[in-house]
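*Asks:* Sequence first, predicted coordinates after that:
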Amino acid sequence: MTGAVLSRPRPRIAVLGAGHTGPVIARVALAAGYRVSVAASGDPAKIELITQVLAPGAEPRWAADAVKDADIVVLAIPLHKFAAFDPSSVAGKLVVDTMNYWPPVDGVQELFEDPRFGSSEIVQRRLARSTVVKTLNHLGYHELEDERRPAGSPERRALGVAGDDSGAVDVVAQVIERIGYDTVRLDSLRAGRLLEPGGPVFGVPLRRSEFEQAVWVEAA
């Protein structure tokens, strides 16, 4: 699956979620040259105006149609809705998990309360037929557009990309780099805990070397 995606210069992206985060991700992906569709839980007509205003050029679609045609599915739904999310809807897909479990904000969510696992590990266990990669969760949606910088800029911020499938991590890292960020690859979803609320890089603007040092010190 990831091999086929790697062979395409611009994979098609489906963003699931039309709240705060989804339209911003769609907008920056469009600016980087990707084809993007946006879907919410119902009729795309309900998000057509939102899409036109916040992500002009993105196509509002039914979720099933958006996912079917996508190479990468970005999961940007409110975390409390994940328990009702249908795993079969993204079976066989590369899924980017941008969600965070943050009880002070989300309240206690029983699905994510198992201390043995990070939130994306729990997402992967539920989406067992998908390949999950964690990223874009550790900077605010309001920063995602403004913090972009061209490759080589001394001000270019780094983002972590974590996953158990190295090919999938490479695919997603390439997207992040084209959007306007350096990437630091973490070789497991378990290591993705470092990107979560309370982790050493959550909400902290770091250059690549600083980011690497922060996660390596924490993991040591």
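*Replies:* It's in.
*Asks:* From here on, just use CA atoms for contacts and neighbour counts.
*Replies:* Noted.
*Asks:* where along this structure do the helices fall?
*Replies:* Listed in chain order, the helices of the chain (DSSP state H) span 2-6, 21-31, 48-54, 63-69, 103-106, 119-126, 141-144, 166-179, 208-219.
*Asks:* Is it possible to get JSON lines of those that adds mean neighbour count?
*Replies:* Below are these laid out as JSON lines (neighbours: other CA atoms under 10 Å):
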{"stretch": "helix 2-6", "mean neighbour count": "15"}
{"stretch": "helix 21-31", "mean neighbour count": "23"}
{"stretch": "helix 48-54", "mean neighbour count": "16"}
{"stretch": "helix 63-69", "mean neighbour count": "17"}
{"stretch": "helix 103-106", "mean neighbour count": "10"}
{"stretch": "helix 119-126", "mean neighbour count": "21"}
{"stretch": "helix 141-144", "mean neighbour count": "14"}
{"stretch": "helix 166-179", "mean neighbour count": "21"}
{"stretch": "helix 208-219", "mean neighbour count": "15"}
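*Asks:* who wins for proximity to A91 among the ones you listed?
*Replies:* helix 63-69 (9.6 Å; CA to CA).
*Asks:* also this one, for the comparison:
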Amino acid sequence: MIASVGIVGAGRIGCALARLALAAGSDVVVAGSGDAARTAATLALEAPGAQAGTVAEAARCDVVILAIPLGRYSELDSAVFDGALVVDAMNYWWELDGARPDLDDATTSTSETVQAHLAGARVVKALNHMSLYELDNLAFPSGHPERRGAAIAGDRSDDVATVSALIDRLGFDPVPAGALADGVRFEPGTEIFGADEDAEEIADMLARFWDSQRGRVVARARASAQ
């Protein structure tokens, strides 16, 4: 049982995840970018029952989800996340984040970059490729014929299992994608991103990544770096 879920980010995705976690029976703490009063007002409208808190309070939950623009990852105080199980649901958008060589490096995944910054945390990549529509409208109980799949990547099997259990409780079928380095297979610009497909098709898309243009670029870059 995942008793508590922390969410860093009180935007549309953060609030959607808060609603799902509340519906799954977890206590939810959301840390927004503004003061707690403003976040509380947002949650009263968008995710009633969720508690506004600090980033440190969110990080003390059983699982903490990062739902802010990826370009802001370096603003996070790494010490706050020491020992935390962190779900990286962030994405890099050059239109918003600007040109960022640290986030556009084909030799690594963006979640590995996040893990390097949050050195004392255990980072798992998940939930980033799912659309707001999917989170709001396509969460179903296990076994439902319309249930969608959610890719998950991580380096520690026990943490992947914990986050997979959370994804299942949120209403989606977890689809193992490999180690954190394999998170590159469901970053923005990949076939899977925003696809809103079932688990079988998500798995097929992950398998097809290395035959895609982006997959070939990544493969060449990683081979050259070795």
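*Replies:* Arrived safely. Predicted, not measured: the structure shown is a model, and the values here were computed from it.
*Asks:* Drop the TM-score for these two in here.
*Replies:* The TM-score (TM-score structural alignment, normalised by the length of structure 1) is 0.90; 211 aligned residues with a CA RMSD of 1.6 Å.
*Asks:* that older thread, in TSV: the helices of structure 1, plus distance to G199 of structure 1.
*Replies:* Below are these laid out as TSV (distance: least, CA to CA, whole Å):
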stretch	distance to G199 of structure 1
helix 2-6	28
helix 21-31	20
helix 48-54	30
helix 63-69	31
helix 103-106	15
helix 119-126	13
helix 141-144	18
helix 166-179	20
helix 208-219	9
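*Asks:* What residue in structure 2 is paired with Y101 of structure 1?
*Replies:* Using TM-score structural alignment, the equivalent of Y101 of structure 1 in structure 2 is Y92.
*Asks:* what's around that match, how many residues?
*Replies:* Using other CA atoms under 10 Å, the number of residues around Y92 of structure 2 comes to 19.
*Asks:* Next, the contact list for the closest residue to it other than its chain neighbours, please.
*Replies:* Spatial nearest neighbour of Y92 of structure 2, excluding adjacent residues (CA to CA, 6 or more residues apart in numbering): L70 at 5.2 Å. Residues near L70 of structure 2 by CA atoms under 8 Å, 6 or more residues apart in numbering: 90-93, 97.
*Asks:* for the helices of structure 1, which one sits closest to R157 of structure 1?
*Replies:* Of all these, helix 208-219 sits nearest to R157 of structure 1, with 6.8 Å by CA to CA.
*Asks:* Pull the residues that contact the closest one.
*Replies:* Residues contacting helix 208-219 of structure 1 (CA under 8 Å, 6+ apart): 157-159, 182-184, 191, 194, 200-201.
*Asks:* Relative to N91 of structure 2, how far out is L138 of structure 2?
*Replies:* 21 Å (CA to CA, to the nearest Å).
*Asks:* Neighbour count: the two, which is higher?
*Replies:* With neighbours defined as other CA under 10 Å, L138 of structure 2 and N91 compare such that N91 has more, 20 against 17.
*Asks:* sorry, back to before: what about the helices of structure 1, which gets the closest to S153 of structure 1?
*Replies:* When the helices of structure 1 are compared by CA to CA, helix 208-219 sits nearest S153 of structure 1, at 11.4 Å.
*Asks:* Structure 2: which residue goes with S209 of structure 1?
*Replies:* So, by TM-score structural alignment, S209 of structure 1 is matched to E200.
*Asks:* Relative to K125 of structure 2, how far out is the residue nearest the centre of structure 2?
*Replies:* By CA atoms, centre = their mean, structure 2 has its centre lying nearest to A89, at 1.9 Å. The spacing between A89 of structure 2 and K125 of structure 2, counted by CA to CA, is 6 Å.
*Asks:* again with S131 of structure 2
*Replies:* Distance, S131 of structure 2 to K125 of structure 2, by CA to CA: 15 Å.
*Asks:* neighbour count winner among those two?
*Replies:* K125 (35 against 16).
*Asks:* excluding its backbone neighbours, what's nearest the more buried one?
*Replies:* K125 of structure 2's closest residue in space is D88 (CA to CA, 6+ apart), at 4.7 Å.
*Asks:* check contacts around T54 of structure 2.
*Replies:* 30-32, 36.
*Asks:* what do you get for V64 of structure 2?
*Replies:* Applying CA under 8 Å, 6+ apart, we find V64 of structure 2 in contact with 5-8, 58, 84-87.
*Asks:* Looking at those residues, which is nearest A219 of structure 2?
*Replies:* Using CA to CA, these come closest to A219 of structure 2 at V87, 25.1 Å.
*Asks:* now the strands for structure 2?
*Replies:* Counting by DSSP state E, structure 2 has strands at residues 4-8, 27-31, 51-52, 63-66, 85-88, 122-126, 149-154, 173-176.
*Asks:* Columns distance to D204 of structure 2 on top of those, output as CSV?
*Replies:* Putting the strands of structure 2 into CSV (distance: least, CA to CA, whole Å) gives the following:
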stretch, distance to D204 of structure 2
strand 4-8, 30
strand 27-31, 33
strand 51-52, 38
strand 63-66, 26
strand 85-88, 22
strand 122-126, 17
strand 149-154, 11
strand 173-176, 10
